[in-house]
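*Asks:* okay, here's the prediction I keep looking at, along with the sequence it came from:
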Amino acid sequence: MFSINIGNARIQGLEADLNMTGQDYSIALFTFFILYILLEVPCNILLKNTRPSLFLSVIMTGWGIVTICQGLTKSFAGLIVCRIIIGGLEAGFFPACVYLLSMYYCRHELQWRFNLFFSASIIAGAFSGLLAYAIAHMDGVAGYGGWRWIFILEGIATVVIAIGSYWFIPDWPETAKFLSDDERALLIQRLAEDRKDTHMNTWNAKTAKRIFSDVKIYLGVLMYMGIVTTSYAGSFFTPTILKQLGWTSIRAQIMSIPIFIFATVCALVSAIASDKLKHRSGFIIGGCCFSTIGYVILLNMMSVSVGVRYFALFCIVGGGYIAQPIVLVWLSNNMSGHYKVGVASAMQVGLGNVGGIIASNMFITSEAPTYPLGFGLGLGLVWLCVLSSLTFLFYIRRENRLREEGKRDDRYNLPDDEKNNLGDDHPSFRFTF
């Protein structure tokens, strides 16, 4: 809920109580991403050498506590400090979940499992709107405004859940206590067969060079940057946009609920189909095209009815949440080895979240209610995702063909320590589309 609750807090009086003016709200959104981007890769490298159950429960507890503080702050400066700290703590969460799940499931089993997890964040958009509507009635309780109670109550809930999660989050398959020895051996065997027994479990200078020079990762970053802007913009600004359709703050909260429920259904249905068909790229492009319809409508919003504008938000958010989780899994599917998957996932989410910075600043208050810059940038970035996806598809198709023709077989002649640490650069590995 943490990318959504500030949007709900905004229309419940956040800006007025903290004397925020102009682009202060956008600055508050932007500062979250400073440490979030910088700490993604270090966090996943640290995760490789620790227990996921401990690592994830600790950082979740931390950002829950700081979220409570966000509801207690008396100034804009205090809000900024809280946002920066929350960004640093959340940096270790999302790519870690991608990394951890990819260590348990074969490539064409992963999308459905990942989207079940990912859908919790989408449905939070609906639940957050409903919760914010209920909390709005607490305005004045204990002398706190309704927006403060949004942060305080959601922060308390997070701390409670985080502490309890320590006993439920699985560790790496090699040490997971819920697996018997036979189950562990079977799981490791299935994963090895799925990725052609390719590894990257040793960190050294050659490992780092292979990872940081891999063009696939940077294409994955561009894909994610393009589509995550739509997701963040939907979370940050949907309540505000709905309010500017002429609805009250409370009605705007309620009317945001169906949008995120619809997006959840889109994400789950596309995940089932993507795994069953063993196909990723077409769903990404399809989701982007769906979002395009919404952006085009809103760029011409003054010539359409309120109902059509509302429909456009379904297109934008629904299409974004079809494409975003598949973008993440598609890159992970085409990486192999502990370090390669971990660092690639972190780089994609970390560098790709430059899109979050863009989303924080593309809806300029003075342009309300039409926001031509915001909707125009959103549309352009969706098509950055499309073009990057097509380039990625072309690249891995070509690489598979070269491997079938034996033009990467020279790597079999490398020294054993390097040959056994190639990850997806190994000639036997095949990329999935």
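*Replies:* That came through, no problem.
*Asks:* alpha carbons only for contacts and neighbour counts from here, please
*Replies:* Fine.
*Asks:* can you name the next helix or strand after the host helix or strand of T230?
*Replies:* T230 is part of helix 215-243 when elements are defined by DSSP states H and E. As assigned by DSSP H and E, the chain's next helix or strand after helix 215-243 is helix 249-277.
*Asks:* just to revisit the earlier point, okay, angle between the helix holding T230 and helix 249-277 too, please.
*Replies:* When axes from the mean of the first three to the mean of the last three Cα atoms, to 10 degrees is applied, the directions of helix 215-243 and helix 249-277 differ by 150 degrees.
*Asks:* show me what helix 215-243 is packed up against.
*Replies:* Other helices and strands packing on helix 215-243, by 3 or more Cα pairs under 8 Å, 6 or more residues apart in numbering; DSSP states H and E, are helix 5-10, helix 249-277, helix 306-333, helix 338-352, helix 354-361, helix 372-404.
*Asks:* all helices of the stretch 51-200 of the chain, in order?
*Replies:* 52-72, 76-90, 94-102, 110-135, 146-165, 181-194 (DSSP state H, counting those that start in this stretch).
*Asks:* can you say which of these is nearest to M362?
*Replies:* Set against M362 and scored by Cα to Cα, the helices of the stretch 51-200 of the chain come closest in helix 76-90, at 18.7 Å.
*Asks:* in the closest one, what's buried?
*Replies:* Of all the residues in helix 76-90, those buried under the rule 16 or more other Cα atoms under 10 Å are 76, 79-90.
*Asks:* same thing with stretch 207-226?
*Replies:* Those would be 207, 211, 216-226, for stretch 207-226 by 16+ other Cα under 10 Å.
*Asks:* and that stretch, end to end?
*Replies:* Chord length of stretch 207-226, first to last residue, is 28 Å (Cα to Cα, to the nearest Å).
*Asks:* next up, a structure to set beside the first:
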Amino acid sequence: MILKKVAPSTWLSLIMVLWGIATVGQGLIKSVEGLVAMRVLIGFFEAGLFPGCIYLISMYYKRFELQWRLTLFFSASLLAGAFSGLLAYALAHMDGVGGYRGWRWIFIIEGLATVAIGLVAKFWVVDWPETAKFLSEPERAMLAARLHADVGEAAMNRLDKPALKRIFRDWKIYIAVPMYFGVVNTGYSASFFMPTIIRELGYTAEAAQVRTIPVLIVATCVALVNALATDRLRHRYSFCILGLLVASVGYIVLLNQHGLSKGVKYFALFLIVPGNSITHSVVLTWVQNSMAGHYKRSVSAAMTVGFGNMGGIVASNIFLDSERPRYPTGYGVSLGLLWVCGASCTILFFGVRRENKKRDRGERDWRLEGDDVDNLGDDHPSFRFTT
């Protein structure tokens, strides 16, 4: 909601600079308490970036143009993951420079880079379509007309008491949280078990990091192809389930890894990570497609990503050292959470399909008689949900 009041270019760049400063602080602290404080600040500032970017992007594109754009954004995190380990490994070789240990230099240099990018982002990041300086008035009018043709009268530009009730009574927001929770767990988990599996092939830690790169590049390519398909077909649910099925096969392989060759276990990564990337990116888009209006989209993005990211807390506690390298608890819980996502996607699919049919029959037209007809968001009878 702050993002609605503050220019996105200002807010997003500001929080980047602040978490960059906190990251530098991690490299300079002298106590455990200081480290914990810096980690809390990083989490606090960084929490607004991902949902903020999703919200901003969703306000520029029609619903079936959105998947490709959000997947491009999502793919940047995959590619960053592909090379961040190598960067950290290289920076660790600065051990002793300036009297600092290598791990401190990792935080200091990456933090300074974040601050620099955050400052530049002030001039790169666009603002809302209504105020964006790069748009001429005819272009602004054309964009507004395109978006209006997509969602009709489904607007929510006032955050009054009726709007708050509509937002927090919407079951779709609450089903979106387990959708994201279930799939984001694997996103975090992969960072734990990928290097372990690859090191089993006999490679050093550095070589293992290099061999995670093909997995993440394949995941990026698969996610982008999937984005084109789901936008072209104007459908989300089946693609979510497809990704879950592919990733599940990979987990089943790892849960039954006794007697399997190391190559087969490595191949399982090419199922889990790309499969998860399909569902992960589609879930984010589908949730935004199911909301209409500035405030509705902002709250849904924040709640979905904010609460859903607790899947990362689960991921960090289920890969037990006592169970390495097989990790039955880690793989089993991650597989189960994938299908928490699957069940939630199924509920959303049948729920919005049922609602669309009710609107087709005119069973929601009574809402047009209220005083807030211009601020109904996706409760407007003319709005149809993406399935």
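*Replies:* Great, that's in hand. Computed from a predicted model, the values in this text were never measured in an experiment.
*Asks:* mean distance between the helix holding T230 of structure 1 and structure 2 after superposition?
*Replies:* In the superposition with structure 2, the average deviation recorded for helix 215-243 of structure 1 is 1.6 Å (mean Cα distance after the TM-score superposition for structure 1).
*Asks:* again with stretch 128-135 of structure 1
*Replies:* Superposed on structure 2, stretch 128-135 of structure 1 shows a mean distance to its aligned partners of 2.4 Å (mean Cα distance after the TM-score superposition for structure 1).
*Asks:* again with stretch 250-264 of structure 1
*Replies:* With mean Cα distance after the TM-score superposition for structure 1, stretch 250-264 of structure 1 averages 1.4 Å from its match.
*Asks:* tell me the residues of structure 2 aligned with that stretch.
*Replies:* With TM-score structural alignment applied, stretch 250-264 of structure 1 matches the range 206-220 in structure 2.
*Asks:* which strands or helices does the strand or helix carrying F30 of structure 1 pack on?
*Replies:* Under the criterion of DSSP H and E, F30 of structure 1 resides in helix 24-38. Contacts defined by 3+ Cα pairs under 8 Å, 6+ apart place helix 24-38 of structure 1 against helix 76-90, helix 338-352, helix 354-361.
*Asks:* Y412 of structure 1 is nearest to which of those?
*Replies:* Across the helices and strands packed on helix 24-38 of structure 1, Y412 of structure 1 has its closest neighbour in helix 338-352 (19.3 Å, Cα to Cα).
*Asks:* tell me what the closest one is packed against?
*Replies:* Short answer (3+ Cα pairs under 8 Å, 6+ apart): helix 338-352 of structure 1 packs on helix 24-38, helix 40-48, helix 94-102, helix 205-212, helix 215-243, helix 306-333.
*Asks:* what residues in structure 2 pair up with stretch 216-223 of structure 1?
*Replies:* The aligned range for stretch 216-223 of structure 1 is 172-179, by TM-score structural alignment.
*Asks:* any idea how far that stretch is from the chain center?
*Replies:* When distances are taken as Cα atoms, centre = their mean, to the nearest Å, stretch 172-179 of structure 2 is centred 14 Å away from the chain's centroid.
*Asks:* just give the number of residues close to I250 of structure 1.
*Replies:* Counted with other Cα atoms under 10 Å, the neighbours of I250 of structure 1 add up to 20.
*Asks:* then F260 of structure 1?
*Replies:* F260 of structure 1: 28 neighbours (other Cα under 10 Å).
*Asks:* again, but for I257 of structure 1
*Replies:* 19.
*Asks:* look up the closest residue to it, ignoring the ones flanking it.
*Replies:* A126 (4.0 Å; Cα to Cα, 6 or more residues apart in numbering).
*Asks:* what do we get in structure 2 for that neighbour?
*Replies:* That one, A126 of structure 1, aligns with A82 by TM-score structural alignment.
*Asks:* next one: I396 of structure 1
*Replies:* Checking TM-score structural alignment: I396 of structure 1 goes with V352.
*Asks:* how about the spatially closest residue to that match that is not a sequence neighbour, secondary structure?
*Replies:* Among residues not flanking V352 of structure 2 along the chain, F385 sits closest, at 6.0 Å (Cα to Cα, 6+ apart). Secondary structure, DSSP: H, G, I helix; E, B strand; the rest coil: F385 of structure 2 is coil.
*Asks:* hang on, isn't A252 of structure 1 packed against F237?
*Replies:* No: A252 of structure 1 is not in contact with F237 according to Cα atoms under 8 Å; the separation is 11.1 Å.
*Asks:* more neighbours: these two, which one.
*Replies:* Neighbour totals were compared for A252 of structure 1 and F237, and A252 leads with 23 against 19 (other Cα under 10 Å).
*Asks:* may I see the helices and strands packed on helix 24-38 of structure 1 arranged in a markdown table, with distance to Y25 of structure 1 as well?
*Replies:* Shown next, in a markdown table, are the helices and strands packed on helix 24-38 of structure 1 (distance: least, Cα to Cα, whole Å):
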| stretch | distance to Y25 of structure 1 |
| --- | --- |
| helix 76-90 | 9 |
| helix 338-352 | 22 |
| helix 354-361 | 8 |
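*Asks:* and L47 of structure 1, what does it touch?
*Replies:* When the contact criterion is Cα atoms under 8 Å, 6 or more residues apart in numbering, the partners of L47 of structure 1 are 55, 96.
*Asks:* counterpart of it over in structure 2?
*Replies:* Using TM-score structural alignment as the criterion, the counterpart of L47 of structure 1 in structure 2 is L3.
*Asks:* ok, now how distant is that match from V115 of structure 2?
*Replies:* Using Cα to Cα, L3 of structure 2 is found at 20 Å from V115 of structure 2.
*Asks:* now the equivalent of W286 of structure 2 over in structure 1, nearest residue through space, not along the chain?
*Replies:* Using TM-score structural alignment as the criterion, W286 of structure 2 maps onto W330 of structure 1. Computed as Cα to Cα, 6+ apart, the closest residue to W330 of structure 1 that is not its neighbour in sequence is R280, at 6.3 Å.
*Asks:* might you report the residue contacts of that neighbour?
*Replies:* Contacts of R280 of structure 1 by Cα under 8 Å, 6+ apart are 274, 326-327, 330, 433.
*Asks:* rerun that using 10 Å as the cut-off
*Replies:* By Cα atoms under 10 Å, 6 or more residues apart in numbering, the contact set of R280 of structure 1 is 108, 111, 270-271, 273-274, 323, 326-327, 329-331, 333, 389, 393, 432-433.
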